[in-house]
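Asks: A structural model of the following input is requested.
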Amino acid sequence: MNVLAAPFLYAARSEGEAFVALHTLLTRECPGYIRGAMDGVHKGLALVDRVLATVDSRLSGHLLAKGLTAELYAFPSVLTLCACTPPLPEVLRLWDFLFAYGPHLNILCIVAQLMGMRDQLLNSPSPNRLLRAFPSLQADKVIERTLWIIERIPDDTYAAIVTHAL
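Replies: Take a look at the predicted model:
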């Protein structure tokens, strides 16, 4: 929870303002991330696998052949809206995008980060090592790839992304 709170504390004028912003995010935009068994997070992880298979079947197949599903490497990124991937100024740029167009797009941002690591992941005999710590966040590149992904996923997948955290 502290990783999710940190960007709010950094950007807000007071702890109270940061708390209200965090509370609003969690209760209105992604209550499924904090309820019970965190069903929203697990739905999001399944969607990361589904979207990756749609937009880059080769990378998806490679990771699955190594036994690497999003459950194993993307949990922190889904749960924290990528706030676990430094640097903080880039997280804030990405969050500007997510809060403008919907935090649900974080699922696509994670796939966009994987696509940025594509060559390294495909050429690595042990991609799980690379997936333990994503490279430094480059918000502009992630946003650009995210917009590319949106155009290529089926409508039903996008609808599932929109509602996965509710």
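
Asks: alpha carbons only for contacts and neighbour counts from here, please
Replies: Fine.

Asks: ok, the closest residue to Val48 other than its chain neighbours to Arg13 distance?
Replies: Closest residue in space to Val48, ignoring its immediate chain neighbours: Ile107 at 5.8 Å, by Cα to Cα, 6 or more residues apart in numbering. In this view, Ile107 and Arg13 are 29 Å apart by Cα to Cα, to the nearest Å.

Asks: re the thing from before, can you count the residues close to the residue nearest to Val48?
Replies: A total of 27 residues lie near Ile107 under the criterion other Cα atoms under 10 Å.

Asks: I have a second one here; can you model it like the first so I can compare?
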Amino acid sequence: YNAVDKETPTTTDRQIEVDIPRCHQYHELLSSPTAHAKFKRILKAWVINNPHYVYWQGLDSLCAPFLALSFNNEALAFASLSAFIPKYLHKFFLRDNSPVIQEYLAVFSHLITFHDPELSNHLDGIGFIPDLYAIPWFLTMYAHVFPLHKIVHLWDTLLLGNSSFPLCIGVSILQQLRDRLLSFGFNECILLFSDMPEIDIERCVQDSIRIFCSTPKSATYRQHARPLKPKVSEERPNLSYYSIDYHDLPQTDLSMEPITLEELKGEKC
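Replies: Just a heads-up that it's a prediction; the model follows:
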């Protein structure tokens, strides 16, 4: 981290400087000038260290929990961010990330239908599709829509799950707001999600685990998901029920194959 040039001006500096003062500024530590300087150095280092990606708004929100928890160790905050993104946001920061995000939203839509067909039919019927509310959820792993103390609690569980666990969190949020959503029309739903309503985060965590455990792994298959992880060693496997991804499973004749986005969207009843 110390060897990365974090001082030379780059084309992303301006956007980073605009985003930082808006990121969790209710937080006493993160709102300080010292934190702003640390934010900028970590984000610049990440952009420089990942030339295949670009800076998207929301990266500052992803950085915030790690900076807050490792405030006196920038290198650790940077390393945490650098390990987090490949697992949960693989390809999300490509210059053209539309195919990745659209596939993610389509799979999310499938999961809503799988776990709550009545709610899914209602939301589809009024035209309130995930594209209208869920992109900030997933692009920041909820760090843009929840306060920091809730994010830390949520991520403690998220980090134990695989790359599809965030989808289950999204379903759990919708189910917590289910009664209101079923009684709302399109405009009311837009208004509700314009500022994330109060969510019981412990209930959200427990519901997410329940949803995850009752979801077939094939239902969360994404061709743009994180590729197969290399084994650490035969004696020390790096997989558990919660952390294993579909791509980590042995290939068989019944394994899922990539399909086009149009086919994926068309599979929904």
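
Asks: any idea what the TM-score is?
Replies: The TM-score (TM-score structural alignment, normalised by the length of the first structure) is 0.88; 164 aligned residues with a Cα RMSD of 1.9 Å.

Asks: quick one: end-to-end length of stretch 204-220 of the second structure, please.
Replies: First-to-last distance for stretch 204-220 of the second structure - Cα to Cα - comes to 19 Å.

Asks: for that stretch, which outside residues touch it?
Replies: 107, 110-111, 115, 154, 157, 164-165, 168-169, 171-173, 176, 245-246, 256 (Cα atoms under 8 Å, 6 or more residues apart in numbering).

Asks: ok, back up a step: correct me, but the residue nearest to Val48 of the first structure touches Pro76?
Replies: No. Ile107 of the first structure lies out of contact with Pro76 (Cα atoms under 8 Å); the separation is 11.7 Å.

Asks: ok, back up a step: trace the residue nearest to Val48 of the first structure over to the second structure, please.
Replies: In the second structure, the residue paired with Ile107 of the first structure is Leu167, using TM-score structural alignment.

Asks: repeat that for Leu98 of the first structure.
Replies: By TM-score structural alignment, Leu98 of the first structure lines up with Leu158.

Asks: for that match, which non-adjacent residue is closest in space?
Replies: Here the residue nearest Leu158 of the second structure, using Cα to Cα, 6+ apart, is Phe165, at 6.5 Å.

Asks: distance of the one you found relative to Ile190 of the second structure?
Replies: 25 Å.

Asks: likewise Pro147 of the second structure?
Replies: With Cα to Cα as the criterion, Pro147 of the second structure and Ile190 of the second structure are 20 Å apart.

Asks: what do you get for Asp156 of the second structure?
Replies: From Asp156 of the second structure to Ile190 of the second structure the distance is 29 Å (Cα to Cα).

Asks: more crowded one of those two?
Replies: Counted by other Cα under 10 Å, Asp156 of the second structure and Ile190 do not tie: Ile190 has more neighbours, with 14 against 11.

Asks: just the contacts of stretch 204-220 of the second structure: which are in helices?
Replies: 107, 110-111, 115, 154, 157, 165, 168-169, 171-173, 176 (DSSP state H).

Asks: now, which of those sits nearest Lys38 of the second structure?
Replies: Leu154 (23.9 Å; Cα to Cα).

Asks: what sits against that closest one?
Replies: Leu154 of the second structure touches Ile201, Glu202, Val205, counting by Cα under 8 Å, 6+ apart.

Asks: map the last one across to the first structure for me.
Replies: Using TM-score structural alignment, the partner of Val205 of the second structure in the first structure is Ile143.

Asks: state the number of residues packed around its match.
Replies: A total of 21 residues lie near Ile143 of the first structure under the criterion other Cα under 10 Å.

Asks: that one and Asn128 of the first structure, how far apart?
Replies: 24 Å.

Asks: swap in Leu166 of the first structure?
Replies: Taken as Cα to Cα, the span from Leu166 of the first structure to Asn128 of the first structure is 30 Å.

Asks: which position in the first structure aligns with Leu67 of the second structure?
Replies: Checking TM-score structural alignment: Leu67 of the second structure goes with Leu9.

Asks: that match: neighbour count?
Replies: Leu9 of the first structure has 18 neighbours, counted by other Cα under 10 Å.

Asks: could you pull out the helices for the second structure?
Replies: Under DSSP H, the second structure gives helices at 13-19, 33-49, 59-69, 74-88, 98-115, 117-125, 135-139, 148-158, 165-176, 178-183, 186-194, 201-213, 261-266.

Asks: now render those as TSV, adding distance to Arg222 of the second structure.
Replies: Formatted as TSV, the helices of the second structure follow (distance: least, Cα to Cα, whole Å):
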stretch	distance to Arg222 of the second structure
helix 13-19	30
helix 33-49	25
helix 59-69	22
helix 74-88	12
helix 98-115	7
helix 117-125	20
helix 135-139	14
helix 148-158	18
helix 165-176	12
helix 178-183	26
helix 186-194	26
helix 201-213	16
helix 261-266	10
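
Asks: for those, which one sits closest to Tyr221 of the second structure?
Replies: Checking these against Tyr221 of the second structure by Cα to Cα gives helix 98-115 as the closest, at 7.8 Å.
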